[in-house]
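# Turn this into a model:
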Amino acid sequence: MTKYQIFTIDAFTDKPFGGNPAAVVPVPADQPLTETQLSQIAAEMNLSETAFLTPTNASGPNAFQEASQFKLRWFTPTTEVNLCGHATLATAYVLFNKLDNISSELRFDTLSGELVVRRGTDGYLDMTFPIDIPKPVDINDDVKLVVASIYGEYRDSIEVELSPFLKYLVVHDPNSSESDIIGLKPDISPEAYAGSAKGSSKDFHSRVFAPWVGIPEDPVTGSAHTVLAPFWQSRLGKKTFSAEQSSKRVGHLEVDIVSDSHVQVSGRAVVVLEGHIDV
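Below is the predicted model of the structure:
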């Protein structure tokens, strides 16, 4: 048996038991895990994502402290995913606050390319992700079924857009309010979709459902905001947003469209558990 450190981090919150929990497993380069072991650990943790990181530009006993570049992978309890914001935030938090990493900027090699996380101000970590601009979809019977599963019925006023890379389906009722989003009780179908509404206390509020990857509802989804930011840019005429994901756990994000190709998603995190796992 080999022993690995493991952490549970609540991301996009500054208080335990809020935001979105992610497990983080540092994997030394000389102690790699097999694909089966990665999946088994993620299933055992049974959180929306478990992150596995390995240093790539440092080695030896101090690699996690000295490295600035890492291989990073994310697994749900059932599958590997292309991008996960809250588990990236959790990973950077572990490196900076639990493993004493000396860098001011971390670079992660992922299925979505290179992601950069920097130390921000007031406890925030700033993550730079590729933008994923959603486009209107043709309304067919399948789309109407998804819309009805969210709002109880299909209405012609409801906007539906799909992001090309992450395949988030954004469903927006211009007549819905913040309280409407909070009160949604979808009849979950095997689709992934994000319901969103203009807010009063925040620029916009959202909820995210992804049963097709084993997550009935994701509490706070950093990756969804690479889609929601350009969606709301065209409606609010701005590039910087204060956002809330209105799940039961609630999460707070600061989002900034920094270029035509990238979005900065910022948040705080807290550690709620640390220990070891034997594999």
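
# When you work out contacts or count neighbours from here on, use the C-alpha atoms and nothing else.
Fine.

# got the contact list for stretch 219-232?
11-12, 19-20, 83-86, 129-134, 163, 168, 170, 194, 204, 207-208, 238-239, 241, 245-251, 253, 255-257, 262-263, 265 (CA atoms under 8 Å, 6 or more residues apart in numbering).

# From the chain's centroid, how far away is it?
Here stretch 219-232 is found 9 Å from its chain centre; the criterion is CA atoms, centre = their mean, to the nearest Å.

# repeat for stretch 257-272
10 Å.

# In that stretch, which residues are buried?
Neighbour counts over stretch 257-272 (16 or more other CA atoms under 10 Å) mark 257, 262-271 as buried.

# go on, stretch 13-23?
Under 16+ other CA under 10 Å, the buried positions of stretch 13-23 are 13-14, 16-23.

# before we go on, could you also do this sequence so I can check it against the first one:
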Amino acid sequence: MPLPFYQVDAFAATPFTGNPAAVCLLQGDRDADWMRGVAAEMNLSETAFLAPQDDEATYRLRWFTPTDEVALCGHATLASAHALWTHEQASSEAPLHFETASGRLTTRRDDGWIWMDVPTDPVAPTDPPAPLLDALGDTTPKEVGWSGRDYLVRLPDADAVRALQPVFSSLNALEEARGTIVTAPAPADDVDFVSRFFAPRVGVPEDPVTGSAHCALGPYWAARTGHTTLTGRQVSARGGTVRVRLDAPDAERVTLGGQAVTVVEGRLNA
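The predicted structure is shown next:
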């Protein structure tokens, strides 16, 4: 039976910006190899698979890059909530809950924005490994941290983040890391920090906008600015804005806000 799917630009107010994700609604059990095959076919940074649970507002959610299943993906979660509210008649007045490899994630709508409650991914200072320094070329980091999932590299300024051309073969040598976040404070009054995210080892050379990276960026910049309400701008070619709210810089949960727009509706015949 054909399955409904949607391609949604997440962390975007207009089409062809932000980060595209495919959202596939399942009607029964499917194994990981099938999901991986669909994700490779979609060839987007993430494909989300939703399976309804007994509670009509709760779904099992899994995320796949074109090559790997991942434990957390913010933009595909945002895209999933948008698809359910916009196309699948989920009540816009009630939150949606997703059971995932990172625990239960909850999303809510508020004045055109979707807000996701997700775990933080705090960063501890670390000595940069040689492949990471090689990947940065002539760019000298001001600080390097490790979240247990990704490296976070603070560069001197926003221009250095935009100009960076990393050596992907060196990033691929970081076998312990999903990816690498680069960041710097932002000069604009409406943005607190900028970032980019690279994860070639899991099939995503550069991710356009990365919700899960803001699970690390939020507490990192909150600790350095003293602000628990922040706005980040991911300065990839497509670009996107992520709002960040924490109860405290050392909070264990963070709320990420973004917008989304559907660009494709279809049926999956596989």
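
# mind checking how far Leu47 of the first structure is from Gln5 of the first structure?
17 Å (CA to CA, to the nearest Å).

# So which of the buried residues of stretch 257-272 of the first structure is the closest to Ala63 of the first structure?
Set against Ala63 of the first structure, the nearest of these by CA to CA is Val271 (21.4 Å).

# check contacts around the alignment partner in the second structure of the closest one.
Taking TM-score structural alignment, Val271 of the first structure has Thr262 as its aligned residue in the second structure. The contact partners of Thr262 of the second structure, taken as CA under 8 Å, 6+ apart, are 6-9, 15, 83.

# And Ile257 of the first structure, by the same measure?
Counted by CA under 8 Å, 6+ apart, Ile257 of the first structure has contacts 229-230, 239-240, 263-264.

# do that again at 6 Å, thanks
239, 263 (CA atoms under 6 Å, 6 or more residues apart in numbering).

# rewinding a little: hmm, which of the contacts of stretch 219-232 of the first structure are the buried ones?
For the contacts of stretch 219-232 of the first structure, a burial check counting by 16+ other CA under 10 Å picks out 11-12, 19-20, 83-86, 129-134, 163, 168, 170, 194, 204, 207-208, 239, 241, 245-247, 250-251, 253, 255-257, 262-263, 265.

# among these, which are in helices?
85-86 (DSSP state H).

# Okay, and which of the buried ones among the contacts of stretch 219-232 of the first structure map to strands?
Counting by DSSP state E, the part of these found in strands is 11, 20, 129-130, 170, 194, 204, 207-208, 241, 245, 251, 253, 255-257, 262-263, 265.

# what do we get in the first structure for Met42 of the second structure?
Under TM-score structural alignment, Met42 of the second structure pairs with Met45 in the first structure.

# returning to what we had before: name the nearest of the contacts of Thr262 of the second structure relative to Pro95 of the second structure.
Closest to Pro95 of the second structure, out of all of the contacts of Thr262 of the second structure and judged by CA to CA, is Ala83, at 13.5 Å.

# now for the closest one: what does it line up with in the first structure?
By TM-score structural alignment, Ala83 of the second structure lines up with Val94.

# Assign the match of Val271 of the first structure to helix, strand or coil.
Under DSSP: H, G, I helix; E, B strand; the rest coil, the three-state class of Thr262 of the second structure is strand.

# do Gln233 of the first structure as well
helix.

# Tell me who's in contact with it.
Per CA under 6 Å, 6+ apart, neighbours of Gln233 of the first structure: Lys239.
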